[in-house]
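J.: dropping the sequence and predicted coords here.
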Amino acid sequence: MKWPWSKKETRAENDPSWAALIPSGTSAGLPVSPGNAETISTVFSCVQSIAETVATLPLILYRREGNGDRVRASDHPLYRVLHDQPNERQTALEFREMLTAHVLLWGNGYAEIKSDAAGNVIALEPIHPQNVTVLQLPSGRIRYDVADAQTGKVRPLLADEVLHLKDRTDNGIVGKSRIQVAREMLGGVLASQEHGNRAWANGARLSGVLQTDNVMTDESVARLRASWESQFSGTGNSGKTAILENGLKYQPLSMSNEDAQWLESRQFSVEEVCRIFRVPPVLVADLRHANFSNSVEMNRWFVTHTLRRWLTMWEESCERALLGPIARKRYFIEHNVEGLLRGDSTNRAQFYQAGISAGWLLKSEARTLENLPAIEGIDDAAQADAA
């Protein structure tokens, strides 16, 4: 006889959301997890570059009009949740920055959908990925088991109760953590970082040697080593003046090949991490290949090749989870990225002038794009010429 609760339920095969909870060992000897990966400054900067930018862009609910135009659906309950305040504790920026960072680090971001009696979404409560287990039921439906961080009690949520943001997925159910995919490379970066920290703790590096023509016993060598380390080893003793006796001489050393290679590996690790997140190195303060002339194009590249994936993820996931099939025929969700693509003032002026001259842009619309106050009758002359 089978127990009632022995009904077959399977965890998604090779569930990356579960695997990301367990620090993975690497050949470098250090475990890699989303937590310690963020101690790498480039990882933190890449995550922040994407999460902060996505969170600061307005996420707008639009309504399709009969004539093909679109207008902001500011009277819809979901508009406030997406644009202003998703829950009582967070602003829209804080909420979207948090979930975007979760996806970048853990591969998945979750939020519980709260609805009123009429079925309108009134709040989105974030859930940390480490507290979520994704199960696929025999019926094919998805269930999210959410563990309470304080009590450990687990409560189930069905798919229509969860806003689920995913990175690339192999099974259509859970996203893959980029940290886990690149754990070998990140383990090497962490090992290099630890090596540097230990070197600084022991006095930065081997900057010289003590030498003498006299014969020293093992006891004398041990006593000299202990005395030297106690007085001059460590960053707290940096800069002290050494007094030598009994024929001792200090021979300074230049930077060794090992030191030079370590610095090169640290610089190369910046590019390696940037490849994982597809972030231009200039955005994480690596200015070796940057100049003022290519800064605008770098910004456009960032929007087109990096942000587009994450912006589309938010838009499509929100439409699927927060709007019903009937509502999706009339409403849609979209970011406003115009501010990122406008470029400098000279390029914007040329763009507006070309649009106004060609007749597909009005002066009033250009002023709106620049957040300038309206001027009554500014378009009258252009409309009269067109007539």
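T.: Happy to help now that I have it.
J.: only C-alpha atoms for contact and neighbour calcs from this point on.
T.: OK.
J.: and the strands in the stretch 251-387 of the chain?
T.: Remark: strands assigned in the stretch 251-387 of the chain by DSSP state E, counting those that start in this stretch are 331-335.
J.: quick one: the helices in it?
T.: Ranges of helices in the stretch 251-387 of the chain, per DSSP state H, counting those that start in this stretch, are 257-277, 295-301, 308-322, 338-341, 345-358, 363-369, 380-386.
J.: buried sites along the first one?
T.: Of the residues in helix 257-277, those buried under the neighbour-count criterion (16 or more other CA atoms under 10 Å) are 262, 269, 270, 271, 272, 273, 274, 277.
J.: just the element for the residue lying closest to the second one once chain neighbours are set aside, please.
T.: This means residue 269. Excluding its sequence neighbours, the residue lying closest to residue 269 (CA to CA, 6 or more residues apart in numbering) is residue 189, at 6.5 Å. Taking DSSP states H and E as the definition, residue 189 sits inside helix 183-201.
J.: list the helices and strands that helix packs on?
T.: Other elements packing on helix 183-201 under the criterion 3 or more CA pairs under 8 Å, 6 or more residues apart in numbering; DSSP states H and E are helix 257-277.
J.: which residues touch the helix it packs on?
T.: Applying CA atoms under 8 Å, 6 or more residues apart in numbering, the contact partners of helix 257-277 are 42-43, 46-47, 104, 178, 182, 185-186, 189, 192, 280-281, 286, 306.
J.: so how far is it from its chain's centroid?
T.: Distance of helix 257-277 from its chain centroid, counting by CA atoms, centre = their mean, to the nearest Å, is 20 Å.
J.: got the angle between it and helix 183-201?
T.: Put simply, helix 257-277 runs at 140 degrees to helix 183-201, going by axes from the mean of the first three to the mean of the last three CA atoms, to 10 degrees.
J.: next up, a second structure to put side by side with the first:
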Amino acid sequence: MPSFESLGQLGDYVTANGIEIVDPGLPLTDLTGDHGARHVWHTQPSVRKVTDFIARQISTIPLHLYDRVSDTDRKRVTDHPLAAVLGTPAPRTAPARFWHSVMVDFLTYDRWCVQKVPQGDGGMELVRIPARRFRLVADGLDRVTKIRIWTADGHYTDRDPDGYLYDAGYSPRGANGVSPMETLQDILAEASEAVAYRRGIWKRGARVPAVIERPADAPDWNKTKARDRFIESWRRYTRSGGQEGGTPILEDGMTLKKVDVFSPRDTADLEGRKLTDAEVASAYHIAPELVGAREGTYSNVEAYREMLYRDALGPLITLWEQVINAMLTPDLADGRPLYVEANVESKMRLSFEEQARVLSSAVGAPWMLRAEARARANLPAIEGADDLVVPLNVAVGGLASPRDTAPPPKGRGRS
């Protein structure tokens, strides 16, 4: 029997070897695996900030269904059961909220799983299986053979992987991935200690960087009740004393003398938080400037945003598409060459003015119908607005650009 140095190693062994633990309450793997991944969402602000940023960006990308007509022709499909699943994966749940939860599972546990539930009308419902409630059972080559789910009645049940969408990152042992919280645990523990230390300073430290000095020849406090009266009156100027922010009155020639104690800057509170934010953002391959962990200029933040969906989130989006196309699309495609693609362009879209200028120059002519323009402005349709208005000088190729219509300056002719 092997020996284990920690509960984490025991959890890895239990998961990798498919050992079932008799536990009528919480699964033992919930306590031994993932090193507290399920707690970081509400205890680690840096992890929540970065993972929520990534999950929000990805989950709000629309998923479109296309028919591969030929190698050079694609047609978007909207009236198909698979398109309906993509539009509403789970009833009474917004698609972005559904995929947000799935992405957070992956970002914190390094695995996610969604059950495919066929419906009577030929459609399908998707049900998220929380990462804390399932494990992927693999063979000796780390190929997934079963999905082991902890059910509500307190038992494990093994399911056929064909009925699920799932993915997990690399793991040296087993097929359940390695939670990024394991890699970040030292940084997060250090951040927690720093927060506790600063909280202790603010709780027990001096509120006013000064002391009260009383003359040596002042009346003896030990023989009167003046000392207790003065201390009680001074407490009224502290928190919840009733006179916070007022000016206390000193007695018996007392003086207020400034002393050197810690200042808010000495606690390095803001710098410490930003450092942790930057470390976590770097671990998730996100530019710290995008989550406010590092100061940036307008130009470099714009550059980081341009790289966001290509270099930072691009691999995650590609994995998302590949899992859907490999595990969901074949179930509903009925042999048609359908495929799902994330419409990343919707997140990188320029402003309307920039789009109008770029597209107009690219096609060499007006590109929007009057009816489409009215629809963008939420105006009702009118008769005769479905034709594209093209200036004659553009239709006959008189100008290089449809925007090049301004007359030449006075005194100059067009060469």
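T.: Everything's here; your move. What you see is a predicted model, and the numbers here were worked out from it, not measured in a lab.
J.: can you pull the contacts of the equivalent of the residue nearest to residue 269 of the first structure over in the second structure?
T.: Matched by TM-score structural alignment, residue 189 of the first structure corresponds to residue 191 in the second structure. Going by CA under 8 Å, 6+ apart, residue 191 of the second structure touches 272, 273, 276.
J.: what's the answer for residue 143 of the second structure, then?
T.: By CA under 8 Å, 6+ apart, the residues touching residue 143 of the second structure are residue 175.
J.: let's see that with 10 Å instead.
T.: Shown in contact with residue 143 of the second structure (CA atoms under 10 Å, 6 or more residues apart in numbering): 136, 137, 174, 175.
J.: my guess is the third one contacts residue 145. True?
T.: Meaning residue 174 of the second structure. No - the criterion here is CA atoms under 10 Å, and residue 174 of the second structure misses it with residue 145 at 11.3 Å.
J.: what do these two both touch?
T.: Common neighbours of residue 174 of the second structure and residue 145, using CA under 10 Å, 6+ apart, are 136, 137, 138, 139.
J.: name the SS class of the equivalent of the first one over in the first structure, please.
T.: The criterion is TM-score structural alignment: under it, residue 136 of the second structure has residue 134 as its aligned partner in the first structure. Classification of residue 134 of the first structure using DSSP: H, G, I helix; E, B strand; the rest coil returns strand.
J.: burial count for the residue nearest to residue 134 of the first structure when sequence neighbours are not counted?
T.: Spatial nearest neighbour of residue 134 of the first structure, excluding adjacent residues (CA to CA, 6+ apart): residue 144 at 4.9 Å. Residues near residue 144 of the first structure, counting by other CA atoms under 10 Å, number 21.
J.: quick check, residue 144 of the first structure in a strand?
T.: Yes - under three-state DSSP, residue 144 of the first structure sits within a strand.
J.: tell me who's in contact with it.
T.: By CA under 10 Å, 6+ apart, the residues touching residue 144 of the first structure are 110, 131-136, 154-159, 161-162, 164.
J.: buried subset of these, written for PyMOL?
T.: A single PyMOL command selects the buried members of the contacts of residue 144 of the first structure (16+ other CA under 10 Å):
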select buried, resi 110+131+132+133+134+135+136+157+159+161+162+164
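J.: ok, of the contacts of residue 144 of the first structure, which one's closest to residue 21 of the first structure?
T.: Closest approach between those and residue 21 of the first structure, by CA to CA: residue 131, at 9.1 Å.
J.: give me the neighbour count for the residue lying closest to that closest one once chain neighbours are set aside.
T.: Using CA to CA, 6+ apart and skipping the chain neighbours, the partner closest in space to residue 131 of the first structure is residue 147 (5.1 Å). If you count neighbours by other CA under 10 Å, residue 147 of the first structure ends up with 18.
J.: what does residue 308 of the second structure give?
T.: Residues lying near residue 308 of the second structure (other CA under 10 Å) number 19.
J.: and what of residue 126 of the first structure?
T.: 20.
J.: so what's it closest to, chain neighbours aside?
T.: Nearest one to residue 126 of the first structure, counting by CA to CA, 6+ apart, is residue 111 at 4.1 Å.
J.: end to end, how far does stretch 303-321 of the second structure reach?
T.: In stretch 303-321 of the second structure, first residue to last residue: 25 Å (CA to CA, to the nearest Å).
J.: matching residues in the first structure for it?
T.: The aligned range for stretch 303-321 of the second structure is 297-315, by TM-score structural alignment.
J.: list the buried residues in the matching stretch.
T.: Buried-residue list, stretch 297-315 of the first structure, by 16+ other CA under 10 Å: 298, 299, 300, 302, 303, 306, 307, 310, 311, 313, 314, 315.
J.: what's the farthest-apart pair in these?
T.: Once CA to CA is applied, those give 298 and 315 as the farthest pair, at 24.0 Å.
J.: where's residue 67 of the first structure, which helix or strand?
T.: Per DSSP H and E, there is no helix or strand for residue 67 of the first structure.
J.: what about it, distance to residue 382 of the first structure?
T.: Taking CA to CA, one finds residue 67 of the first structure at 23 Å from residue 382 of the first structure.
J.: now do residue 262 of the first structure
T.: 65 Å.
J.: same question for residue 122 of the first structure.
T.: Distance from residue 122 of the first structure to residue 382 of the first structure, by CA to CA: 45 Å.
J.: that older thread, narrow the contacts of helix 257-277 of the first structure to those that are buried.
T.: If you count burial by 16+ other CA under 10 Å, the buried members of the contacts of helix 257-277 of the first structure come out as 42-43, 46-47, 104, 178, 185-186, 189, 192, 280-281, 306.
J.: and which of the residues you listed is nearest to residue 336 of the first structure?
T.: residue 306 (15.8 Å).
J.: ok, now which ones touch the residue nearest to the closest one when sequence neighbours are not counted?
T.: The shortest distance from residue 306 of the first structure to any non-neighbouring residue, by CA to CA, 6+ apart, is to residue 278 (5.8 Å). Listed by CA under 10 Å, 6+ apart, the contact set of residue 278 of the first structure reads 46, 50, 271, 272, 302, 305, 306, 307.
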